[in-house]
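Novice: Below are the sequence and a predicted model; questions follow.
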Amino acid sequence: MSWRRAWLAAMLALSCGACATMSQGQRDRATQIAAAARSTQIDCAAADRCAQPSPLHDLGGRALLASGPDAPRHYALILDRGPQALLARINLLRSARSKIDLQTYIFDEDDAGRLVLDELLAAARRGVKVRVLVDQLSALKSVDTLAALAGAHVNFSIRIYNPVLNRARISYPQYLVAGLCCFRRLNQRMHSKLLLIDDEIGITGGRNYQDDYYDWSPAYNFRDRDVLIAGPVAHEMAANFEAFWNAFRTKPVEQLGDVGKRLLRDGVPPLKPTQYEQPARAEAMSEDASDPALVEQALASQALPVGKVEFIADLPQKHRRDRKRAEAAMHTTPGLNHLIASAQQEVLLQTPYLVLSKPAQQLFRDMHERPSPPRIVISTNSLAATDSFITYALSHKYKRRYLRDFGFEIYEFKPFPASAPIDLTATGAPLPADIAPLSLRGQAQSPPEEAAVAVAGSGGGRSGGRRNVSPRETPLQREFFAGRYLGNNANQPVPLKRVGVRIGLHAKSMVVDNRIGVIGTHNFDPRGDRYNTESAVVIDDPAFAQALAASIRGDIAPENSWVIARRDKPPVFSGLEYSLAKVSEHLPIFDLWPVRYATSYEFKPGPQCPLPLSPNDPRFRGCYEPVGDYPEVDLGFKWLSTRIFTAFGAGLAPIL
């Protein structure tokens, strides 16, 4: 038998095993086993379920009381800092009086994930109805954990969205099988994120439930952003969650093949006791979440009163095969595009992955051709900062188009930003003595960039700052999608020249004309347009928009980002070089021209350059110096891979 036949036979056998499912009778028995094991004990007899007093929860009541039928009132709180975002979640979970709905793409079993899970179970035991909905590809890692949760408590329910191969968890080989048999369905993911408390207070934005999103990783953390909304719009959030909870592709975990067979074989296993990698950190977060004065000072007092809030969210019918029904369920992309098109002065847009769909490209091209086009400022990742080097490679390919045809001003986030709202002391990495902690009780004490770079212990040598991937981690635990087909290495950031706690941008936000602020889950990318379900909060309020704009502008400050601008023209044949590069970029497969249109620049302040300048300012080149296409990157194999994907990866754009 040839190696091809052997490979096909192995894949067929794996496919048959992966797709093995339970009969209806087996599903019924598994459901009965889980239901019979669920505890009915309630630890609280009080009407409010022994809810902890919470200044954040109080915001919901105040907003509802102040609202009228045609005059809604809300409170909006931007959650810029990872530890504060986790603090808000823990505090709100403890304040719930009747129900908790949690919807997420990733729910890990690391310290942050287990801390939240423990709070969810504690709420269920005191009488609160808790529902957890997780996308299949990044659900809890262990089938035993899911089986234990299936029978944990009568008030606790967990379901999985779109379980390809009828499993809660799929291994990497099974993932490849699913790619062969069910490519379209495998790509259709629930990227929506929502935490909803008592239908009064909701949190949505970029953060999942994993250490990386709360400054708890010693190697790689996301600079992310959520928004807490208290008031009537929470009812719309509840309706959207209900649609996903009851969707055809949403399944109780006990009815899935791997979890159900575990229940049929051994019954409901005990939930393993939580063992934190850093117990002191988890204990401190738990104590802070029980301190009303701290929560008031650090969070509730910062909330802005606003009027109408719009929650635009896709419905699960977006994943229907019927095109008309699918398009009718798409709300996020059309809503965001409408806002962008309405801009008159400026669009300030932040996305971790700058790869645009064809309709989005046409939108920006049309805007740039207006007699008085609005300014388009983009905050995104550099290659050194991103967790998705393939996506960056495609973004790098189209820099000429972005700068020249769309008029973008692009700022790329540095891997060691000097003043980003990141708490290095929370990461658990060894730190220099002069690093001051970010305080939940006050303002950030930002370390200088040299101190951030000097944080050692998370890498070394050519792999400095690289995120360590544990042996049990599959390629399904990150949001970056296309690289999963290529194995674990595709999901790791590129090696850097220096070691340190690396920071990557993950926030998805927008400000239009300094008047409308948007925070959500949509990366403004083809996946969000076509495959993922997404959501966003839109607030037409100058104070909120200006606060959000200040946050994004902080990320594009010179100490935190490089500026992308056209490289200096060659001394001879510059027009010919430009024309050949443009032709190469438009080739459908091959883009082999070695010199790219743009490169990265660093601001050099001085007497003649007191303040940063736009790359369109005629004084720009006197105040900035080029630092190369991939600053900070150790030019090794990942650099070559990036260049290869720039040349040949255009076909991957729709699924990135």
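Specialist: Ah, there it is. Predicted, not measured: the structure shown is a model, and the values here were computed from it.
Novice: C-alpha only now, for contacts and for neighbours.
Specialist: Noted.
Novice: need the contact list for the nearest residue to residue 510 once chain neighbours are set aside.
Specialist: Using CA to CA, 6 or more residues apart in numbering and skipping residues adjacent in sequence, the residue nearest residue 510 is residue 349, 4.4 Å away. By CA atoms under 8 Å, 6 or more residues apart in numbering, residue 349 lies in contact with 376, 377, 378, 379, 508, 509, 510, 511.
Novice: okay, pairing it with this:
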Amino acid sequence: MNLLFRGLVVWLALSSAACVSLSETQRNRAASIAVAARSRIVDCSAANACAQPSPLHELSDRAYTESSPQTPRHYALILDRGRDALLARINLIRSARSRIDVQTYIFDKDDSARLVLDELLAASRRGVKVRLLIDQLSAIPDLGILAALSGSHMNFEIRIYNPSFRKAKLNYFDYAGSVLCCFRRFNQRMHTKLILIDEAVGITGGRNYQDDYYDWDAEYNFRDRDVLVAGPASREMATNFEAFWNARRSIPVERLNDVGRMLLKEGVPAMPADAFLRPDRVAALSAEAGDEQLVRDRLAQAAMPVGVVKYVADLPQKHRRERPADAAPAAPELETLIAGAQSEVLLQTPYLVMSEPAQDLFRALHQRESAPQVIVSTNSLAATDNAVVYSMSFKYKRRYLREFGFRIYEYKPFPEDAPVDYAALMPEGPPLAMEGEESFRGPSGSIGPSSGSARTGETTRRLQRTESRPSFLSSGAATSPLPLKRAGVRIGLHAKSMVIDNRIGVIGTHNFDPRSENYNTEAAVVIEDAAFAQALAASIRRDTSPENSWVIAPRAKPPVLSGLDYSMGKVSEALPLFDLWPWRYATSYEFKPGPDCPAPVPANDPAFHRCYEAVGDFPEVNVGPKWLYTRLLTAFGAGLVPIL
């Protein structure tokens, strides 16, 4: 992009922002309109705000009763299934007695998000203080809803984090101008995700508030993971949330230029009526959330008693130029855990792109005399929601395998044994594949139409799913899953977890990438407990099984010129540009069981090439122009690594 065009975009964005910017007097007027409209009617006079009994909330009561200052007690529950993660949230919101704090990167207005929003509003009306903090880039994409929320109830507050041009909703010129004029600040996002009930029980992990995080999308869903923690560590969560809520970049929604202008012009609008795409599914989950025995049997009984729990979370001061030393503890804390590994690091991340410090760490780990094994679960190109990031991972596979000693497993777009209710992904009856395409058959039969076009009536808009958005590569092919060779409801890995030596478990928001390290604020729960760590490890290993992942391994050596091929590939990889060497060091393999291959073996086993079949660099992807796109990104995108 030439300088003249860049300058024009910035000028248009700044001019547009100046035209719609409100004065401080106008902002005060807009805020007073919102405050005056807020209902002061409280539906419940009970001391506990008529909280619904909840076996999940009871876990915190038990934890505090069993704890002492010297020996804290917690209960921890791994939330692998999307439906369970949503069920837990709704049940806990209804159980709140005094306060609910929600912090998230994405908050949509689809079925799952609207269900949560309705429950938060209902909680506020029965006397619970509700605070909702959303990063600007993915805040509720409807000014009418935001304006309605600003004046909904005296117990409900909503703020937007780091709003460019002090707006809730950006147009193209706002977005482009922010990238060009204020790149670093615009990239500094609040990626922390937390829902905290009564400062007693909290949930954090990879999930945002959008249907594809709860297995409710008809086209693409994330295989994700949260952890529910009940006990004293929730106080650390409350302290961290308070820091974000009071940060200078957290702006009350009624004081934003676009929402404020609407308030000044129209007053506080009525909340739009629910328009659920699948009202039957919403009603069913709502009913389940009120079934105390069901919640106990399905969720609470699976919670594990553990001792010390650490909530390691960045502070908003991470985004200051002169930040305090303790403002960004997430990355250093996780790196310390990895450096201390003795036998194994089990790492799960959707985006395998590493910063220079992380590369140095894993290189040093591999060079130790008794190097721990590093097993990595990540996305394939067919499964990922971000082809740009995958292209960088693809570029450095030789380095990951040779220099770091990684054993890499890439998630399939149609895993056969995922923690997903396959039958619930689609409406009544299995839809037919599009003409000329196969339908995917998982354990529950056919589960979907072409991933290239959603079922009619099921998806009303194209979602921008990727979380690494702030760049000019944040639209079009860069943020859309690539077309596949067969039909189906695709699943992409989004979980961010780690297990060290089968004794320390970590679940959080950190992607173990440069963006998490340098730009985003992140959070993670660290639990040093063998039983918890082993349960988490079993969950990750399930994702690496042959039913769910391909193995990345070196190709069988060609009979001639293998040394030249390796050397040229290594040189090409090291170049910042022109990485176009066509033969790659490694590729994807599929396990082929048989009499001589009864069980999977590692890539360094002599039987590997007998038991595994090479399936290509980009299995399942409908190669063509998109393949060229990925290869060009591999060749020319090395400079993007620091922000990916």
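Specialist: That came through fine. Only a predicted model underlies this, so the values are computations on that prediction, with no experimental measurement involved.
Novice: Check the alignment and tell me where the residue nearest to residue 510 of structure 1 lands in structure 2.
Specialist: Under the alignment (TM-score structural alignment), residue 349 of structure 1 pairs with residue 347 in structure 2.
Novice: Give me the three-state assignment for that match.
Specialist: The three-state label given to residue 347 of structure 2 by DSSP: H, G, I helix; E, B strand; the rest coil is strand.
Novice: Can you give me the distance of it to residue 491 of structure 2?
Specialist: Distance, residue 347 of structure 2 to residue 491 of structure 2, by CA to CA, to the nearest Å: 19 Å.
Novice: Could you do residue 226 of structure 2 as well?
Specialist: Computed as CA to CA, the residue 226 of structure 2 to residue 491 of structure 2 distance reads 17 Å.
Novice: Same question for residue 290 of structure 2.
Specialist: Taking CA to CA, one finds residue 290 of structure 2 at 29 Å from residue 491 of structure 2.
Novice: okay, these two: which has more neighbours?
Specialist: The residue with more neighbours, out of residue 290 of structure 2 and residue 491, is residue 491; 26 against 18, by other CA atoms under 10 Å.
Novice: tell me which element that one is part of?
Specialist: Residue 491 of structure 2 is part of strand 490-493, with elements assigned from DSSP states H and E.
Novice: what stretch of structure 1 lies opposite that strand in the alignment?
Specialist: Going by TM-score structural alignment: strand 490-493 of structure 2 matches residues 502-505.
Novice: quick one: the matching stretch to structure 2 mean distance?
Specialist: Average distance, stretch 502-505 of structure 1 versus aligned residues of structure 2 after superposition (mean CA distance after the TM-score superposition for structure 1): 0.2 Å.
Novice: residues making contact with that stretch?
Specialist: By CA under 8 Å, 6+ apart, the list of residues contacting stretch 502-505 of structure 1 reads 219-224, 351-352, 380-381, 385-387, 413-417, 465-466.
Novice: thinking again about what came up before, what's the spacing between the residue nearest to residue 510 of structure 1 and residue 509 of structure 1?
Specialist: Applying CA to CA to residue 349 of structure 1 and residue 509 of structure 1 gives a distance of 6 Å.
Novice: again, but for residue 59 of structure 1
Specialist: According to CA to CA, residue 59 of structure 1 and residue 509 of structure 1 sit 23 Å apart.
Novice: So if I had to pick from the two, which one is more boxed in?
Specialist: For residue 59 of structure 1 versus residue 509, neighbours defined as other CA under 10 Å are more numerous around residue 509 (29 against 23).
Novice: Nearest spatial neighbour of the more buried one, chain-adjacent residues omitted?
Specialist: With CA to CA, 6+ apart, the residue lying closest to residue 509 of structure 1 is residue 519, at 4.5 Å.
Novice: and if you look at residue 308 of structure 2?
Specialist: Residue 308 of structure 2 sits nearest to residue 72 (CA to CA, 6+ apart), 6.0 Å away.
Novice: what's near enough to touch the one you found?
Specialist: Per CA under 8 Å, 6+ apart, neighbours of residue 72 of structure 2: 63, 64, 66, 231, 232, 307, 308.
Novice: try 7 Å
Specialist: Counting by CA atoms under 7 Å, 6 or more residues apart in numbering, residue 72 of structure 2 makes contact with 232, 307, 308.
Novice: Over to residue 484 of structure 2?
Specialist: Going by CA under 7 Å, 6+ apart, residue 484 of structure 2 touches 382, 620, 621, 622.
Novice: what do you get for residue 222 of structure 2?
Specialist: Neighbouring residues of residue 222 of structure 2 by CA under 7 Å, 6+ apart: 212, 213, 491, 492, 493, 494.
Novice: what's the most distant pair in these?
Specialist: By the measure CA to CA, 212 and 493 form the most distant pair in those, at 11.4 Å.
Novice: What residue in structure 2 is paired with residue 535 of structure 1?
Specialist: Match for residue 535 of structure 1 (TM-score structural alignment): residue 523.
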